[in-house]
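Student: model this:
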Amino acid sequence: MNSSERLARIAQGGAVDRVPVQPINMMYAARYIGVPFRTYVRDYRELARAQLKVLEDFDIDIVTLCSDPCREVEDLGGAARYFPDQSPTPDPLSPLLKDKAALATLRQPDPLGGGRMHDRVKGVEALARAVGKDVPILGWVEGPIAEAADLRGLSTIMYDVVGDEGFVRDLFAFINEMEFNFAKAQFEAGAEWIGIGDAAASQIDPDTYEALVLPAEIELVRRIKAMGAKVRMHICGKINHLLPGLARLGADMVDVDSPTDIGIARQHLGPDVMILGNLEPVGFFLRKGPADIIAELEACAAKVGPRYVIGAGCEIPPGTADANVRAMVEAGERIAAARGR
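Tutor: As a prediction, this is how the structure comes out:
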């Protein structure tokens, strides 16, 4: 059974030889092949090389294009700050939309126009040539509130959310068009899965989330799925308060971060969506060993049930011991064996 077959069987609640192992690994992958993260995020060839090396050496069930939140910002003309071996960030001192009126002057970027969005698409193509249909390729786009925070600044967009709903809706409409076009380019290049990262949503109260942010997320998910892709939603942090709304999202898989109770997530999301998670990345992968990781993943699987996918709550940290990465695969085998395959 190959990785794509495993995931398809899990999606149906079926038996597998091993529960799929699909961690987010970015800085870990770069560190594993010995390249600075700055290089990893700017050169699709190094990103693909790192992803394929981790895939080959650890036999996980995914390759991913997730890297940083700056690709869209830079292709729109915004500034980013780069560091030697950390994730770049949109420049907090000069956000692209410091002035709301600038939204009217923005033009949709071309995801195949030679910029950083295009670099990601080239990464999809490189990975597709290497793995074909045997391993799921996870493309990636920013969600509406996350990208709004990238363009306005996190604190500023939070003021907008409570003080200028009309502007926020207009901004979300622009963002969703951009992210759909980006997702479409990745899908056509070979990414059958599209991840949506919308971490800033965790900072919003449930009423505002359901009235303003969730409809934009639902629309983006709907459009991506309508073209034939599968969607994986990732919202970092504690999202217990968002779970009732997320039940209406329509994503095929939802990542659950470690501050959120994964059992409660299953109760709210219903039995049909796949749930991934949710070990605390530093607490388990850096500070504990394989036995602890396996035991905690088995506990997560018991809470989630058959449509469970193995991963940390968020990114696998750089510096994680190889044995701790392999422990996820061993946990997948043990969980499947206990379920009778």
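Student: contacts, neighbours, all on C-alpha from now
Tutor: OK.
Student: Name the helix or strand for the closest residue in space to residue 280 that isn't next to it in sequence, please.
Tutor: What sits nearest to residue 280 in space, not counting adjacent residues and going by C-alpha to C-alpha, 6 or more residues apart in numbering, is residue 258, at 4.9 Å. Residue 258 is located outside every helix and strand, with elements delineated by DSSP states H and E.
Student: I have a second one here; can you model it like the first so I can compare?
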Amino acid sequence: MIYPLLRPLLFSLETEQAHQLSILALETLGRMPRSLNAVAGHFSVSHPALKQNLWGLEFANPVGLAAGYDKDARAAAALPALGFGFLEIGTVTPLPQSGNPRPRVFRYPSSQAVINRMGFPGEGAAAVAQRLAALQQPHPVPIGINLGKNKDTPLERAAEDYVSALENLFPYGNYLTVNVSSPNTPGLRLLQAADTLPELLATVAAANRRLAAVHQRPPLPVLLKIAPDLSPEDITLIAKLALGDAPLVDGFIATNTTIARPPEHPEYTETGGLSGAPLRQLATVVIAQLYRECNGTVPIIGAGGITSAADAYEKIRAGASLLQIYTGLVFQGPELIRDILLKLPELCQKDGYSHIRAACGTRA
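Tutor: Purely as a prediction, here's the structure:
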């Protein structure tokens, strides 16, 4: 469509400027119903092989927007028109913060990769709640809310930040994500440790139940977003959080960005989290292990390095029920969503599967 024409302009700008321009354009589109309908008419793809019900939520298709793009819910009214089956807002911290110094996002077009060290910049939970409250109801697609802690909050008080943000945002989400895996907030990944994570999740779960009673609705499904740099032993322990009679999480997002640097790419000299095509295989390995550890009983959202329908299908066969993309959009634009949705049913049928559900985990 129009993105190939816009890409040279966007890539002539500093990376974060280009991102902010795209958010502004979508924010404007969200206030233009006729234009919004025209965009949706082009990008929307409906196919019975793509529809699922997970956590009691209806997903018209498995392709969602990963957290990190629409941190403050500014574009949430327009994003469904691009074909997404669900959105994840955030990462949202309880208080506003500016994040790390700029420049903090770096594109590598030749390898379809990005390095970012954003550090959770955002307007804070109250501002995001106000925007979500103003959205059309019911919203066209499920909305997940990705929660994080403020940079200045000590690790021993991190749970207070997750609960504080949740108290503001609970009425407006369909699921919530506990983000303990960004490499850009000092010490955050330490919360993934086996002696720390259960207590944090138990505190969030208690707040979730309390808020559900207050708002007279079921507790939100709780997902845990993990790093791709965990050891297999760590992943085994984390998988157990979703098992047993009293699971602490209802699903996983695998994975966040990586701090690893492939030796074949010496140009990746900036610090921060690496995303995009170089992350594909690492994320897929984590998905497959989680699927095996949970015996295929716990939904996984696969993220990391999806730049084509083949990549998306690979994630599904590794064990992902749903998918999230972000970096691929930087280089290919929203046509990537449409291309994945058009080709996924064909890839399933070629292998004898009538639905993506049947293909899930077949190569875990």
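Student: TM value for the aligned chains?
Tutor: Aligned and superposed, the two chains score 0.59 in TM-score terms (TM-score structural alignment, normalised by the length of the first structure); 250 aligned residues with a C-alpha RMSD of 3.9 Å.
Student: List the contacts of the residue nearest to residue 280 of the first structure.
Tutor: 237, 238, 277, 278, 279, 280, 281, 312, 313, 314 (C-alpha atoms under 8 Å, 6 or more residues apart in numbering).
Student: How many residues are close by the residue nearest to the fifth one when sequence neighbours are not counted?
Tutor: Leaving aside its chain neighbours, residue 279 of the first structure sits nearest to residue 312 (4.6 Å; criterion: C-alpha to C-alpha, 6+ apart). The burial count assigned to residue 312 of the first structure is 29, neighbours taken as other C-alpha atoms under 10 Å.
Student: cool, the one 3 residues further on as well?
Tutor: Neighbour count for residue 315 of the first structure, taken as other C-alpha under 10 Å: 18.
Student: wait, isn't it in contact with residue 64?
Tutor: No: in this structure residue 315 of the first structure lies outside contact range of residue 64 using C-alpha atoms under 8 Å: 11.6 Å.
Student: what touches both of these two?
Tutor: Residues touching both residue 315 of the first structure and residue 64 (C-alpha under 8 Å, 6+ apart): 24, 25.
Student: related to what we said a few turns ago, if I look at the residue nearest to residue 280 of the first structure, how far off is residue 251 of the first structure?
Tutor: In this structure, residue 258 of the first structure and residue 251 of the first structure are separated by 19 Å, where distance is defined by C-alpha to C-alpha, to the nearest Å.
Student: Could I get the buried residue list for the longest helix belonging to the second structure?
Tutor: Longest among the helix segments of the second structure by residue count, using DSSP state H, is helix 197-215. Using 16 or more other C-alpha atoms under 10 Å as the test for burial, helix 197-215 of the second structure gives 197, 198, 200, 201, 203, 204, 205, 207, 208, 211, 212.
Student: in the first structure, what residues pair with the helix or strand that it is followed by?
Tutor: Elements were assigned by DSSP H and E; along the chain past helix 197-215 of the second structure, the next helix or strand is strand 222-226. Strand 222-226 of the second structure lines up with residues 231-235 of the first structure when matched by TM-score structural alignment.
Student: residues making contact with that stretch?
Tutor: With C-alpha under 8 Å, 6+ apart as the contact definition, stretch 231-235 of the first structure has outside contacts at 193-202, 221, 224-225, 251-257.
Student: Return the subset of these lying in strands.
Tutor: Within those, membership in strands is found for 193, 194, 195, 196, 197, 253, 254, 255, 256, as judged by DSSP state E.
Student: Which stretches in the stretch 1-150 of the first structure count as helices?
Tutor: Ranges of helices within the stretch 1-150 of the first structure are 3-11, 27-33, 37-42, 44-58, 71-75, 116-131, 144-152, based on DSSP state H, counting those that start in this stretch.
Student: To residue 303 of the first structure, which of these lies closest?
Tutor: Smallest distance to residue 303 of the first structure across the helices of the stretch 1-150 of the first structure (C-alpha to C-alpha): 15.3 Å, for helix 3-11.
Student: Okay, buried residues for that closest one please.
Tutor: When neighbours are counted by 16+ other C-alpha under 10 Å, the buried residues of helix 3-11 of the first structure are found to be 3, 4, 5, 6, 7, 9, 10, 11.
Student: now it, how far from the chain's geometric center?
Tutor: Computed by C-alpha atoms, centre = their mean, to the nearest Å, the chain-centroid distance of helix 3-11 of the first structure equals 18 Å.
Student: Same question for stretch 231-248 of the first structure.
Tutor: Taking C-alpha atoms, centre = their mean, one finds stretch 231-248 of the first structure lying 12 Å from the centre of the chain it belongs to.
Student: Buried residues of it, list them for me.
Tutor: If you call a residue buried by 16+ other C-alpha under 10 Å, then stretch 231-248 of the first structure has these buried ones: 231-240, 242-247.
Student: Over to stretch 117-137 of the first structure?
Tutor: 117-128, 133-137.
Student: next one: it to chain centre, how far?
Tutor: For stretch 117-137 of the first structure, the distance from its own C-alpha centre to the chain's C-alpha centre is 16 Å (C-alpha atoms, centre = their mean).
Student: what do you get for stretch 155-164 of the second structure?
Tutor: Between the centre of stretch 155-164 of the second structure and the centre of its host chain there is 21 Å, according to C-alpha atoms, centre = their mean.
Student: Next secondary structure after the longest strand along the second structure?
Tutor: In the second structure, ranked by residue count with DSSP E as the criterion, the top strand is strand 86-92. On the C-terminal side of strand 86-92 of the second structure, the nearest following helix or strand under DSSP H and E is strand 105-108.
Student: Report all helices and strands that that following strand contacts.
Tutor: helix 15-29, strand 113-116 (3 or more C-alpha pairs under 8 Å, 6 or more residues apart in numbering; DSSP states H and E).
Student: Tell me which of the ones you listed is the most buried.
Tutor: Burial of these is given as mean neighbour count (mean count of other C-alpha atoms under 10 Å); strand 113-116 ranks first at a mean of 22.
Student: give the contact list for the counterpart of residue 147 of the second structure in the first structure.
Tutor: Aligned by TM-score structural alignment, residue 147 of the second structure pairs with residue 141 of the first structure. Taking C-alpha under 8 Å, 6+ apart, we find residue 141 of the first structure in contact with 179, 182, 183, 194, 195, 196, 197.
Student: Kindly report the same for residue 157 of the second structure.
Tutor: Counting by C-alpha under 8 Å, 6+ apart, residue 157 of the second structure touches no other residue.
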